[in-house]
Every structure is written in structure tokens, then in C-alpha cells.
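Novice: Quick one, what's the 3D model for this:
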Amino acid sequence: MNKWILRMAPLFVVIGLITGCGTDEADQNESNNDQVQTETNENTDGELNEDEIRMTISKDDGEEYIAEKEIEIEEGAILMDVLQENFDVETGEDGQFITSIERVPAEENDQKAWIFEVNGEMANVGAAEYELSPGDEVTFDFQAWE
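Specialist: Here you go, the predicted model:
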């Protein structure tokens, strides 16, 4: 009986290894297929669709990335409304001054604030008044004010 078990044990080990490796390969193929599908659904070339904007949230002049999203908008959408619909945003009592985005608060003693640029240029109006156009690239950056 012991001789039979000793002869069959290597066979069982080989079958177990083949079965285990086959499962890992199938899981890996499934994972790769999911990844390809995800990449296919996203713009891999970095270009926006004709009715989208890209909004980036960062800190310290872009040194720390917090979030980025491509958002579908209508012509003339107000920046503050789009921001509040897509991110966790807190404002002052008047609703005009942004005090926190994605749980990063602006505190008086820090001398930092949320500054925004559209297409690489600072706007001359606040986010509550700024009208967006499709294709705009908006960056909100939490930085020291000078």
C-alpha cells in the first residue's frame, strides 16, 4: 500500500500544478481583457470629446495630484456648478469663495487658497461667474497666495 501511495504522489503533484497554473493563466487573460476594454473606453490619446472639459485638482503648483476628471458639459456651463457636481466642494457663506475641494481645506493661517486657471491662464472672474466652453482644461490648485 505504501509503495502505491509513493508512486501516485508525484502524479497528483503534477496534476495539481497543471491545474493551478491553468487557473492563474485564465485569470490573467481575463484581467488583461478587462484592462484592454477599460483602455478602449477611455481617450488614450489625451484628447477631449467635443462636449467635454478636463478638470484637474492639485496642490502646491501641481506638485501633488489630487484628482482629474473629464466631464461632459453644455456650452456656457458655470464652472462652480460643474465643480460642485463632480467633486466634494465646500464654499464660504456667500457661496463664492471655495474653502475646500476633495477635503483639502483652505485655512486662514496657512495663507493658502484654491486658485484656478482655464487653458493655462488665470481667469479675471470667480468660478461662480466663469462660463465654460467644451475643450477647456481647468486646473484648481491649492497654493500659497502672494
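Novice: from here on, contacts and neighbour counts on C-alpha atoms
Specialist: Noted.
Novice: Name the single longest helix found in this protein.
Specialist: What stands out as the longest helix in the chain, according to DSSP state H, is helix 2-41.
Novice: neighbouring contacts of the helix or strand following it?
Specialist: Counting by DSSP states H and E, the next helix or strand C-terminal to helix 2-41 is strand 52-59. The contact list for strand 52-59 (C-alpha atoms under 8 Å, 6 or more residues apart in numbering) reads 48, 64-73, 101, 133-143.
Novice: buried subset of those?
Specialist: Among these, the ones that count as buried by 16 or more other C-alpha atoms under 10 Å are 48, 70-73, 101, 133-143.
Novice: Tell me, how many residues neighbour Thr56?
Specialist: Residue neighbour count, defined by other C-alpha atoms under 10 Å, stands at 19 for Thr56.
Novice: Spatially, what comes nearest to it if we skip its sequence neighbours?
Specialist: Counting by C-alpha to C-alpha, 6 or more residues apart in numbering, Glu68 is the residue found nearest to Thr56 once chain neighbours are left out, at 4.3 Å.
Novice: want to put them side by side, so please do this one too:
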Amino acid sequence: MKKKIIIILSAATALIALAIILWIIGRNSGPNPISEETAEVTVIIFANEEELANDSLSVSADTTLMDAMKENYELTVSADGFVEAIEGIEQSVDNNEFWVFEDNGEMVTEPAEEFILEDGDTISWELMEF
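Specialist: Got it, this is the predicted structure:
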């Protein structure tokens, strides 16, 4: 009878030890969270000689300017992908006023929907008369 109890206790101890080992292995080898790269950018918006916004945004890697703008501001975009209004302030074709943007003080020739933001960018939107 003693021998049977010793065998049962030994088996139970072995099973508990095995369960603990498997639990530890599972914790250490589980999926590692993927650290997604982010970019810190500044967006400044001017209209009618007034600063409407000056915000620091944290965006995911490969985020386009258009996506960041849509996510953070009230935006109206034409079917052709041109920004027609930001925060309710519309451009005026009749007055030759259009929304344009610069990156780090330089005019950008590609559309906002293709422009990929990079860490440290300062984007300036301005309603300009041409």
C-alpha cells in the first residue's frame, strides 16, 4: 500500500513539474509583440493669415499625409484627390485660393495621398492665393 502511494505521489509531482515547465516555455516562446515603427510629425495649418493648428502627431510607418490629415482633421477631398477644405475652411477657385502644403519649408510636387511622412517632418498647409 505504501509503495502504491509513493508511486501516485511521484507521478503527481512529475505531472505538476511538467505542467510548470510547459507553462514557462509557453510564456517565453509566445509571440513577441511587433514593435511598429512610428514617426513624429508636426502639422501646421494657416488660412487667412491665421494659424488654425500646430499639432504634433504620432503616425505609423508608411502613413501618407492624406491618411494622417483624414485621421486628425475635418477634411473635404475632391474625387481627384485634392484637398478642398480643412477644418471647414474651403478653397475658392473663383478667388484663385487653393490649399497647398510644404514639407520642412519646401514645396512638395507629389499629391498628399502619395506623400509618405517621415520622422521629424514639419508639414505646413496654407490657403494660398495664386
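Novice: Quick TM-score on the pair, please.
Specialist: After superposition, the two chains reach a TM-score (TM-score structural alignment, normalised by the length of structure 2) of 0.67; 93 aligned residues with a C-alpha RMSD of 1.3 Å.
Novice: ok, back up a step: now for the residue nearest to Thr56 of structure 1: which residues touch it?
Specialist: Counting by C-alpha under 8 Å, 6+ apart, Glu68 of structure 1 has contacts Arg54, Met55, Thr56, Ile57.
Novice: again, 7 Å this time
Specialist: Met55, Thr56, Ile57 (C-alpha atoms under 7 Å, 6 or more residues apart in numbering).
Novice: what does Glu117 of structure 1 give?
Specialist: Ala123, Val138, Thr139, Phe140.
Novice: what about 6 Å?
Specialist: Residues in contact with Glu117 of structure 1 (C-alpha atoms under 6 Å, 6 or more residues apart in numbering) are Val138, Thr139.
Novice: For the residue nearest to Thr56 of structure 1, what is the corresponding residue in structure 2?
Specialist: Residue correspondence to structure 2 (TM-score structural alignment): Glu68 of structure 1 is matched to Asn54.
Novice: any idea which element that match lies in?
Specialist: Going by DSSP H and E, Asn54 of structure 2 is in strand 50-60.
Novice: Show me what the helix or strand that that strand is followed by is in contact with.
Specialist: Moving toward the C-terminus from strand 50-60 of structure 2, the next helix or strand (DSSP H and E) is helix 65-72. With C-alpha under 6 Å, 6+ apart as the test, helix 65-72 of structure 2 has contacts from Ala112, Glu113, Phe115.
Novice: Who wins on neighbours among those residues?
Specialist: When neighbours are counted by other C-alpha under 10 Å, Ala112 leads these with 20 neighbours.
Novice: can you pull the contacts of it?
Specialist: Leu65, Met66.
Novice: State the distance from whatever residue of structure 1 lines up with it to Trp114 of structure 1.
Specialist: Under the alignment (TM-score structural alignment), Ala112 of structure 2 maps onto Ala127 of structure 1. Here Ala127 of structure 1 is placed at a distance of 11 Å from Trp114 of structure 1 (C-alpha to C-alpha, to the nearest Å).
Novice: starting at the chain centroid, how far to stretch 67-83 of structure 2?
Specialist: Relative to its chain's centre, stretch 67-83 of structure 2 lies at 16 Å (C-alpha atoms, centre = their mean, to the nearest Å).
Novice: Around Ala68 of structure 2, how many other residues sit close by?
Specialist: Using other C-alpha under 10 Å, Ala68 of structure 2 has 20 other residues around it.
Novice: do the same with Glu129 of structure 1
Specialist: 14.
Novice: Can you tell me, leaving aside adjacent residues, what's nearest to it?
Specialist: Ile78 (6.4 Å).
Novice: and whatever residue of structure 2 lines up with the one you found, what does it touch?
Specialist: Structural alignment (TM-score structural alignment) places Ile78 of structure 1 against Thr64 in structure 2. Thr64 of structure 2 sits next to Glu113, Phe115, Ile116, Leu117 when contact means C-alpha under 6 Å, 6+ apart.
Novice: any idea how far Thr64 of structure 2 lies from Lys4 of structure 2?
Specialist: The gap separating Thr64 of structure 2 from Lys4 of structure 2 is 70 Å, by C-alpha to C-alpha.
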